[in-house]
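Participant: got a sequence here, can you model it:
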Amino acid sequence: MVAIKMPVVISAEIANKFISRIYTDTGSEADIIYWHCLRTSLRHIHDRARRTNLKVSGLTGTPVNAMGRIRLEVVMGTFPLLRTETIDFTILEGTSRFNVLFGRIALEKFGAITSTAHAEIRFSTPNGVATIHS
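Facilitator: Alright, predicted model coming up:
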């Protein structure tokens, strides 16, 4: 029997707003927030973005100019198993069915272990180990 590996897509609180459709990608160097998410869900803080000359390359290898960078507080888990970290996101314009991508840097900050076989993410908190199911 072969286990079907599912992408791990979670929800978290970003800048005091509940954000769904966060794709966790252990192979990505970038932590990305898409402009459509800032413009709609996080419009109260989108003016904190800083300009950048950064280019991001995806699977196709075609570089995309980033719109900017923004540092945001992220809370993962549910009470009492919560953990808060500050993440520097690269802002990308474009179409995506996801709002945010947590790459290696964000996942490492949380000390998160992602299991595609179990479609979950685990990380330690001051009150124990939290599990978020995809």
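Participant: could you use CA atoms for every contact and neighbour count after this?
Facilitator: Will do.
Participant: which ones are touching Thr131?
Facilitator: Residues in contact with Thr131 (CA atoms under 8 Å, 6 or more residues apart in numbering) are Gly77, Glu120, Ile121, Arg122, Phe123.
Participant: what about the last one, how many residues nearby?
Facilitator: What that stands for is Phe123. As a burial measure, Phe123 scores 22 neighbours (other CA atoms under 10 Å).
Participant: second input sequence below; structure requested for side-by-side comparison:
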Amino acid sequence: MKVYVDTGSSVDVMYEQCFNKLPAHVRALLKPTAVSLPGFSGESTWPVSQLELQIELVDDCDELLKRQALLNLYVMRNQSRFNVILGRTALRLFGAISSTLHGMVKFSSCNGIGTLTSVVIEPMYAMITAR
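Facilitator: Okay, the predicted model is just below:
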């Protein structure tokens, strides 16, 4: 699952393309919402609904290092290359710390410290020319 950790986001989002793949009994938990979410450029977007879901983080290399949290996810109709965006609320509930410099998220569990590492999806290159 492609998850984006956004330390600038105050909400947690699941995109509809991911939601539609969930089992029917989970999709039935969907609740209506009247909240609008402000975007990066100030525009407002309206979630389809919201979903309270138990999410589990599991360490990349050790399945014993895991932690669960009950998240309130806003289901968005917009297209995205990600399935879920975890914001500050999720990070706080998981007791997780993210490092964009290292491309990692660390979280505490009953069995120690778990680590999630990022995968580069699309490398970006820039050329700067001095004049």
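Participant: can you calculate the TM-score here?
Facilitator: The TM-score (TM-score structural alignment, normalised by the length of structure 2) is 0.84; 114 aligned residues with a CA RMSD of 0.9 Å.
Participant: returning to that earlier point: which one of the contacts of Thr131 of structure 1 is nearest Ile32 of structure 1?
Facilitator: For these, the residue nearest Ile32 of structure 1 by CA to CA is Ile121; the value is 18.2 Å.
Participant: trace that closest one over to structure 2, please.
Facilitator: Residue correspondence to structure 2 (TM-score structural alignment): Ile121 of structure 1 is matched to Val105.
Participant: residue in structure 2 matching Thr60 of structure 1?
Facilitator: By TM-score structural alignment, Thr60 of structure 1 lines up with Ser41.
Participant: which of the helices or strands spans its match?
Facilitator: Following DSSP states H and E, there is no helix or strand that holds Ser41 of structure 2.
Participant: what's the answer for Gln17 of structure 2, then?
Facilitator: Using DSSP H and E, the element containing Gln17 of structure 2 is helix 16-19.
Participant: in structure 1, which residues correspond to that helix?
Facilitator: Taking TM-score structural alignment, helix 16-19 of structure 2 hits residues 35-38 over in structure 1.
Participant: that stretch vs structure 2, mean deviation?
Facilitator: Taken over the aligned residues, the distance from stretch 35-38 of structure 1 to structure 2 averages 0.8 Å (mean CA distance after the TM-score superposition for structure 1).
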